[in-house]
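Undergrad: Sequence unavailable; structure follows:
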């Protein structure tokens, strides 16, 4: 249940921060930068929501896939709406495909690994917010301070992932899943 709260909180914060970043820097982003942001964020949002919903609907691939596709697409549209109509459509399709892939991947792996994949996908989703800053300064040369800022950002994301891992420990699952036992004749 803590994993669900972690993913939903990350989704909400990422969407709000995305809107604020667009309000501040959106006019300075070029068309191809907006497209990269919409595709990366849409697919990472879809992967995070798809993997989370696959955990909730474990064992029902149809329900988890359909709900993941719809949820991933809707949240990606909200995330990419400030970028413009074209980019919102790119985000919609990326969220749709990411939701489908996240659900299918987490249906195929045991539950303990599904928890870990969901955390990884959530950190990828959070990292998409930082693309606004990177592309706003796209013409800037790589300097020591630029590199230091991005290394600091990398350590922040790693701390978020480790912190999420500590807070949302996966339950202890036994390997008695019937779908993963293979009987030899």
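TA: Nice, thanks for sending it over. Because the structure is predicted, anything quoted here is derived from the model rather than measured. Numbers count the residues shown, from 1 in each chain.
Undergrad: C-alpha from now on. contacts and neighbour counts both.
TA: OK.
Undergrad: Who are the packing partners of the helix or strand encompassing residue 48?
TA: Using DSSP states H and E, the secondary-structure element containing residue 48 is helix 31-56. Secondary-structure packing of helix 31-56 (3 or more C-alpha pairs under 8 Å, 6 or more residues apart in numbering; DSSP states H and E): helix 2-25, helix 61-80, helix 85-108, helix 111-127, helix 131-136.
Undergrad: Pull out the buried positions in the shortest one.
TA: By neighbour count with 16 or more other C-alpha atoms under 10 Å, helix 131-136 contains the buried residues 131-132, 135-136.
Undergrad: ok, now the second one?
TA: Residues of helix 61-80 classed as buried by neighbour count (16+ other C-alpha under 10 Å): 61, 63-80.
Undergrad: Give me the helices and strands touching it, please.
TA: Applying 3+ C-alpha pairs under 8 Å, 6+ apart, we find helix 61-80 packed against helix 2-25, helix 31-56, helix 85-108.
Undergrad: Distance to residue 180 and mean neighbour count for those helices - can I get that in JSON lines?
TA: What follows is the helices and strands packed on helix 61-80, written out as JSON lines (distance: least, C-alpha to C-alpha, whole Å; neighbours: other C-alpha atoms under 10 Å):
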{"stretch": "helix 2-25", "distance to residue 180": "24", "mean neighbour count": "17"}
{"stretch": "helix 31-56", "distance to residue 180": "16", "mean neighbour count": "27"}
{"stretch": "helix 85-108", "distance to residue 180": "9", "mean neighbour count": "25"}
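Undergrad: Against that first model, consider the following:
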């Protein structure tokens, strides 16, 4: 778990403390229905924020990310609802569980860049619970005595925006640093591992990032050794599978699970590189794709064109 994930979780913890404190201080000013509304709003949005965060962080393990997200949504909704009574606790808990479950499913299906935008939206909505509390605590008879009153929500909104933008900047820097380090180590490893190959070998390097292959159309020659490297720059597993019986495997990776005579399979763990050497013995077009559930449908597919 990186700096951005810790930033979001820390923000949710701090926000929960603030919301609970405000609810305790002003709880006498709220009706039962108000307490239920605040608890539901807070539990749902915290659950969604945590759900998308864990869903994209632990893609491929939906059960684990769902349990974590539901636990955080449950806790946030329960703590907020506890300030107002048993009905508010039930409302907050159910909303938190629902938000965590939906968020985790959403995080499982999207790429990292999309998740950051959604996390920002849900985090802003979670912080907006403070606005909801302030609005509901004010009676209908309350009058605005001075136009400067409007500066309070405006300044608070600006502060929230700056806070979220700073977190987004942290995420981008963290991601760029990791990708840079991985690409450097990956290219170095590639050079060292290919020095001994025959000059007639065909070298194909494919990288995976944000649920995409860097190459989707590859032209090779029949009966000529192909050295294929798969560098996984994402935080989830990826692989390449080619369904054909017209090949000869020369050298396989330790993580190659393709013992089947009718397919070639190359698997790369998150932020790792694996390699496979083989020849294709018949001209034609061979489809390759990622076999991790849902990845092919998101566009992780390509073609080997054998001349």
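TA: Looks like it arrived, so ask away. Because the structure is a prediction, the values reported are computed rather than measured.
Undergrad: follow-up on the earlier one: and of the helices and strands packed on helix 31-56 of structure 1, who's closest to residue 143 of structure 1?
TA: Minimum separation from residue 143 of structure 1 across the helices and strands packed on helix 31-56 of structure 1 (C-alpha to C-alpha) falls at helix 131-136, 13.3 Å.
Undergrad: correct me, but residue 10 of structure 1 touches residue 122?
TA: Yes. Using C-alpha atoms under 8 Å, residue 10 of structure 1 makes contact with residue 122 at a distance of 7.2 Å.
Undergrad: Mutual contacts of these two, please.
TA: Taking C-alpha atoms under 8 Å, 6 or more residues apart in numbering as the contact rule, residue 10 of structure 1 and residue 122 have no neighbour in common.
Undergrad: separation between the nearest residue to residue 40 of structure 2 once chain neighbours are set aside and residue 17 of structure 2?
TA: Distances taken as C-alpha to C-alpha, 6 or more residues apart in numbering put residue 92 closest to residue 40 of structure 2, at 4.5 Å, once the chain neighbours are dropped. Applying C-alpha to C-alpha, to the nearest Å, the value for residue 92 of structure 2 to residue 17 of structure 2 is 15 Å.
Undergrad: again with residue 243 of structure 2
TA: When C-alpha to C-alpha is applied, the distance between residue 243 of structure 2 and residue 17 of structure 2 equals 54 Å.
Undergrad: Next: residue 124 of structure 2.
TA: As judged by C-alpha to C-alpha, residue 124 of structure 2 and residue 17 of structure 2 stand 16 Å apart.
Undergrad: Tell me which residue of structure 2 lines up with residue 160 of structure 1.
TA: Taking TM-score structural alignment as the alignment basis, one finds that residue 160 of structure 1 is matched in structure 2 by residue 163.
Undergrad: what packs against the strand or helix carrying its match?
TA: Here residue 163 of structure 2, judged by DSSP H and E, is contained in helix 151-194. The elements that helix 151-194 of structure 2 packs onto, with contact taken as 3+ C-alpha pairs under 8 Å, 6+ apart, are helix 3-26, helix 112-127.
Undergrad: Check which element follows that helix along the chain.
TA: strand 202-208.
Undergrad: Buried ones in that following strand, by neighbour count?
TA: In strand 202-208 of structure 2, the ones that count as buried by 16+ other C-alpha under 10 Å are 202, 204, 206-208.
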